[in-house]
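# just a sequence and a predicted model for now, questions to come.
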Amino acid sequence: MKDEAMLDAKPDQPTAKCPVHMDEPGTGRLAHADADHPAVPQAKIGVLIANLGTPDNYDYWSMRRYLNEFLSDKRVVDYPAWLWQPLLQLVILTKRPFTSGANYKSIWNTDKDESPLLTITKDQTARLAETVAEKFGDGVMVDFCMRYGNPSTTSKVDEMVKAGCEKILFFPLYPHYAGATSATACDQFFRALMTQKWQPAARTVAPYFEHPSYIKALAASVRRAYDAMEEKPEVLVASYHGMPKRYLMEGDPYHCQCQKTTRLLREELGWEEAKIQTTFQSVFGPEGWLRPYTVDHVADLAKQGVKRLAVIAPAFSADCIETLEEINEEICESFEEAGGEHFTYIPCLNDDALHIAALTEVIEENLAGWS
């Protein structure tokens, strides 16, 4: 009789207990809750994609805040704090914001007053929201965050929980796993969950460096670029972000995953082995990093007689400072100064339709049992 009475009760009548989910979607009212019960939104699933981050501007203080957060991350620089922090605060952060700021200024999206990475990530999120909605309706919410800078991971997790996301799929947009990218992004996501009173169920997306749809999207971008050229490049360099070689020796799988992506891309293109070569860029600090270094290798190729060269950056899901400035300017200059004549940078997949389709496929696979 008690249960029958509860079923007949009006939404504003006090009752002894209330269900977890709303019986009246979108009202913010639990069907059998007490009158003073806090509003509860309709239950949803959240898909939170994450990228590295971006400064808010390229001025000194914006750059200093961003670089301080980034370079203070123990996943990025794992030296003891007593050794690293004085060097960082007193030396590096007094000079580097000027040079990094100048680099960002050279690629800044002046129309929207934001970095290209932020612009592209917004576009990717909008496209993903459309494709996910086509598959799952409005019960899945898609948004993005940055590991460093804004919008922060904590703020976006908070927004998702307040919007009713009882389950969150966290998707670091790094095809390859590395402690300094995927792991630190997940660390920050887990920290954000710790701040929630009602903590949602959570999943993280594994690296997708060998996913067939991702490889096909990469190959299509290469074919598209080559088809637009009268004279094809003699060599395609697959340039990946570098890391200290010590990390590989300590068990980080990044190097091996990068090598496999290059091999799978070559096989998808049907090319011989010498046509694609793997290199690593963005060397920082005094210790040895993964080799060969892109900036040196392209010069060596030019000295060996290679006149036409193309570079692709498979480890980046969106064009950013490392591709638009480092590859398109510094690495290009290294090749041309050594005798190279035609340098082509093949853009990241960004919001290309095949890339969005591949990411949607990864999301769908990881939502199995939830959606």
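The structure has been received and is ready for your questions. Residues are numbered from 1 along each chain as shown.
# hey, let's count contacts and neighbours off CA atoms from now on
OK.
# okay, strands next: where are they in this structure?
Here the chain has its strands, by DSSP state E, at 44-54, 140-149, 165-172, 201-204, 235-241, 276-281, 308-312, 342-346.
# could you identify the longest helix within this structure?
In the chain, with assignment by DSSP state H, the single longest helix is helix 116-136.
# and here is the other one:
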Amino acid sequence: MTLVEHAPANHPKVPTRRIGVLVANLGTPDGTDYWSMRRYLNEFLSDKRVIDLPRWKWQPILQGIVLTKRPFSSGANYKTIWNEEANESPLMTITKEQVAGLRERAAALWGDRVIVDYCMRYGNPSTEAVVDRLVKAGCDRILFFPLYPQYAGATSATANDQFFRALMKQTWQPSSRTVAPYFDRPDYIEALAASVQRTLGGRTPRKLVASYHGMPKRYLMQGDPYHCQCQKTSRLLGERLGWAPDVIDTTFQSVFGREEWLRPYTVEHVAELAKRGITEIAVISPAFSADCIETLEEIQGEIREAFIHAGGKEFTYVPCLNAEPDHLNVLTTIITENLSGWI
């Protein structure tokens, strides 16, 4: 804390000026019990960016049928992957590891002038709480970084929305920037390719299924660029690996509700591959910056089982980039570029 120059002796002390870098991910429940899951799912599924049905139509369904039953099934799924030692979800554990690595890199580059922190769009630590903490620590400029390589209204945009809402509550509002999607950056593609090569030992699989989180097809028709950016990521990854164009298939998972979502659906596609005699596949999830319920439970559980049940023999999962050094180097480079003019 410092005194303001030329201010009277009784003037409130002002924190030393710093820059905040706030990385954001989707979120995680605080526990696997019914009420923790219900709070988390209620916040997530009440987001108009996620479910855009009219409130009068959706909320009775959500508060009635969905939040009566789904916390039990979702809690059971989380229990299968829960980090019991730390009493937290793997997404939380990995996010902490990522932030620790980014803090080391930031300290080496800029000393104590830059503070790196993290928040979740849903659950804790909330965006509002961390923004407030950064402002109180003297951050008069904040770079907000949603950890989604591909842009989608239901991920990047809603994270930004929440960041802007948090800024609205600040008396002395910091200057702010948001990071653009990075789905086609050469260094990001290089990191993806390295993860594939590490996992597969340099061999080329019969099929690499690039499974991205799904969304209603209607969102694509309304102008959301997510589908196109996913396709480009897959194409660039295949080109970097030097594979034939038909080795990588782009699919979409986590379908919810009755309307049509982006196709092909991963769970159906891997079963169809097995039925066609392709009994050895690998699966990667380029849309996730950290392994989470969708990768650790859905892909390695439901999707793997669908493949094996249909006649598949060998199923290899390529982990997310997580806190791998090359991934953290990519994120640090992106942060450095976006801090241009500030530091």
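Arrived safely, thanks for sending. Owing to the predicted nature of the structure, the values given are computational and were not obtained by experimental measurement.
# TM-score for this pair?
Aligned and superposed, the two chains score 0.99 in TM-score terms (TM-score structural alignment, normalised by the length of the second structure); 343 aligned residues with a Cα RMSD of 0.9 Å.
# in the second structure, what range does the longest helix of the first structure match?
Aligned by TM-score structural alignment, helix 116-136 of the first structure falls on residues 90-110 of the second structure.
# what does stretch 93-103 of the first structure give?
Taking TM-score structural alignment as the measure, the second structure aligns residues 67-77 with stretch 93-103 of the first structure.
# list the buried residues in the matching stretch.
For stretch 67-77 of the second structure, the neighbour count (16 or more other Cα atoms under 10 Å) marks 67, 70, 71, 72, 74, 75, 77 as buried.
# my read: the third one touches residue 29, true?
No. Here residue 71 of the second structure does not reach residue 29: they are 10.4 Å apart, not a contact under Cα atoms under 8 Å.
# quick check: neighbours shared by those two?
Shared contacts of residue 71 of the second structure and residue 29 (Cα atoms under 8 Å, 6 or more residues apart in numbering): residue 37.
# burial check on residue 82 of the second structure, number of neighbours?
A count of neighbours around residue 82 of the second structure, defined by other Cα atoms under 10 Å, yields 21.
# nearest spatial neighbour of it, skipping sequence neighbours?
Using Cα to Cα, 6 or more residues apart in numbering and skipping residues adjacent in sequence, the residue nearest residue 82 of the second structure is residue 89, 5.1 Å away.
# wait, doesn't that neighbour sit right on residue 75?
No. Between residue 89 of the second structure and residue 75 there is no contact under Cα under 8 Å: 11.1 Å.
# list the contacts of the match of helix 116-136 of the first structure.
Looking at stretch 90-110 of the second structure with Cα under 8 Å, 6+ apart, the contacting residues turn out to be 27-28, 81-83, 86, 114-118, 290-293, 322-323, 328, 331-332.
# can you say which of the residues you listed are buried?
Buried among those (16+ other Cα under 10 Å): 27-28, 82, 114-118, 290-293, 322-323, 328, 331-332.
# show me the contacts for the nearest residue to residue 247 of the second structure once chain neighbours are set aside.
The shortest distance from residue 247 of the second structure to any non-neighbouring residue, by Cα to Cα, 6+ apart, is to residue 207 (5.0 Å). Going by Cα under 8 Å, 6+ apart, residue 207 of the second structure touches 247, 248, 249, 278, 280, 281, 282.
# how about the residues you listed in JSON lines, adding distance to residue 313 of the second structure and neighbour count?
Formatted as JSON lines, the contacts of residue 207 of the second structure follow (distance: Cα to Cα, whole Å; neighbours: other Cα atoms under 10 Å):
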{"residue": "247", "distance to residue 313 of the second structure": "18", "neighbour count": "14"}
{"residue": "248", "distance to residue 313 of the second structure": "18", "neighbour count": "21"}
{"residue": "249", "distance to residue 313 of the second structure": "18", "neighbour count": "20"}
{"residue": "278", "distance to residue 313 of the second structure": "9", "neighbour count": "19"}
{"residue": "280", "distance to residue 313 of the second structure": "6", "neighbour count": "19"}
{"residue": "281", "distance to residue 313 of the second structure": "9", "neighbour count": "23"}
{"residue": "282", "distance to residue 313 of the second structure": "11", "neighbour count": "21"}
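# filter those residues by whether they're kept in the first structure.
Contacts conserved in the first structure for those, using both residues aligned by TM-score structural alignment, their matches' Cα atoms under 8 Å: 247, 248, 249, 278, 280, 281, 282.
# if we can go back for a sec, residue in the first structure paired with the residue nearest to residue 247 of the second structure?
Alignment note (TM-score structural alignment): residue 207 of the second structure maps to residue 235 of the first structure.
# same question, residue 21 of the second structure
So, by TM-score structural alignment, residue 21 of the second structure is matched to residue 47.
# what about its match, neighbour count?
26.
# hmm, it is touching residue 140, no?
Yes. Using Cα under 8 Å, residue 47 of the first structure is in contact with residue 140, at 7.1 Å.
# ok, residue 149 of the first structure - contacts?
Here residue 149 of the first structure is in contact with 53, 54, 55, 56, 66, 69 (Cα under 8 Å, 6+ apart).
# now do residue 93 of the first structure
64, 67, 68.
# overlap between those residues and the second structure?
Checked against the second structure (both residues aligned by TM-score structural alignment, their matches' Cα under 8 Å), the contacts of residue 93 of the first structure that hold up are 64, 67, 68.
# check the spacing between the counterpart of the first one in the second structure and residue 140 of the second structure real quick.
If I follow you right, that is residue 64 of the first structure. Counting by TM-score structural alignment, residue 64 of the first structure lines up with residue 38 in the second structure. Distance, residue 38 of the second structure to residue 140 of the second structure, by Cα to Cα, to the nearest Å: 36 Å.
# compare those two (neighbour count), which wins?
Each of residue 38 of the second structure and residue 140 has its neighbours counted (other Cα under 10 Å); residue 38 has more, 23 against 19.
# next one: the nearest residue to the more buried one once chain neighbours are set aside from residue 335 of the second structure, what distance?
Nearest residue to residue 38 of the second structure, sequence neighbours excluded (Cα to Cα, 6+ apart): residue 71, at 5.3 Å. Distance of residue 71 of the second structure to residue 335 of the second structure, given as Cα to Cα: 36 Å.
# same question, residue 343 of the second structure
Taking Cα to Cα, one finds residue 343 of the second structure at 11 Å from residue 335 of the second structure.
# swap in residue 166 of the second structure?
21 Å.
# residues in contact with the residue mapped onto residue 265 of the first structure from the second structure?
Alignment note (TM-score structural alignment): residue 265 of the first structure maps to residue 237 of the second structure. Each residue near residue 237 of the second structure by Cα under 8 Å, 6+ apart is listed here: 189, 190, 192, 193.
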